[in-house]
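Visitor: pasting the sequence and the predicted model now:
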Amino acid sequence: MLPYEISVAEVAQMRASQTPFVLLDVREPWEIETAHIAGSKDIPMNDIPARANNELDPDAHIVVLCHHGARSLSVTAWLRREGYDNVQSVAGGIEQWSREIDNSVPRY
């Protein structure tokens, strides 16, 4: 099984090499309007239980993103309990992404 967390550098490398994965952004709509990574699937954390089975593939590699990494870690743990084995949380969230990978993504 994959580690619970993945670094922003590893996510950037997967994007660059076109490794297939789903970038699941679990922040609120206002946060996504403020700062966003292109190509993400946006489902607010509170909507995950109602929407996961219809919108997420349990066999896919899912990388969960939030602001700093706390919500994404919670969603990762929940999804794994629900049988999604290939789920990881982005350590440091979009804040870390902006600091290390793409400073054009606004920090808030």
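Guide: Yep, it's here. Numbering: from 1, shown residues only.

Visitor: going forward, measure contacts and count neighbours with C-alpha atoms only.
Guide: OK.

Visitor: what's downstream of the lengthiest helix in the chain, the next helix or strand?
Guide: Determined from DSSP state H, the single longest helix within the chain is helix 70-81. Next in sequence after helix 70-81, counting helices and strands by DSSP states H and E, comes strand 87-90.

Visitor: presented hereafter is structure B, for comparison with structure A:
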Amino acid sequence: MDEITVQSLKEKIDAEQKNFLLLDVREPFEQYQSKIDIENAILIPVGELPNRIDELEEHKANEIVCLCRSGARSAQACELLQGKGFENVKNLKGGINKWAREIDDSLPVY
């Protein structure tokens, strides 16, 4: 499975790249306390992903960056998406906590 570092994701965001989707697979309460606030982001908890995969069909040709708290659930999401034919899927290495530690220290680590 491909991974992307928090630094590389930050570069994409700073360059205002729109050709990727940030897929947050945490629970809503987790996103409420800590999130990367960009326009091209969507929240689908990993447990709901198998039943909501059709919501991502329009993004199938784009890069999809999956994120969770630390990288484990997002790795599961990447595997599920790849199994459904999504080819350009990347796991955010270290998740939102690594983002909070290295990119945006205003976000809590939990």
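Guide: Right, received. Where do you want to start? As the structure is a computational prediction, the values presented were derived from the model and not from experiment.

Visitor: related to what we said a few turns ago, what helices and strands are in contact with the longest helix of the first structure?
Guide: strand 62-65, strand 87-90 (3 or more Cα pairs under 8 Å, 6 or more residues apart in numbering; DSSP states H and E).

Visitor: so which of the ones you listed is the most packed in?
Guide: strand 87-90 (a mean of 28; mean count of other Cα atoms under 10 Å).

Visitor: and that one, which stretch of the second structure?
Guide: Mapped onto the second structure using TM-score structural alignment, strand 87-90 of the first structure covers residues 89-92.

Visitor: average distance between that stretch and the first structure?
Guide: Once the two are superposed, stretch 89-92 of the second structure sits an average of 0.4 Å from its aligned residues in the first structure (mean Cα distance after the TM-score superposition for the first structure).

Visitor: mind listing the helices for the second structure?
Guide: Counting by DSSP H, residue ranges of the helices within the second structure are 6-14, 28-33, 49-52, 72-83, 95-102.

Visitor: same list (the helices and strands packed on helix 70-81 of the first structure) but as a markdown table, adding distance to Ser40 of the first structure.
Guide: As requested, those are arranged in a markdown table below (distance: least, Cα to Cα, whole Å):
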| stretch | distance to Ser40 of the first structure |
| --- | --- |
| strand 62-65 | 9 |
| strand 87-90 | 13 |
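
Visitor: between those strands, which one is nearest to Ser74 of the first structure?
Guide: strand 87-90 (8.6 Å; Cα to Cα).
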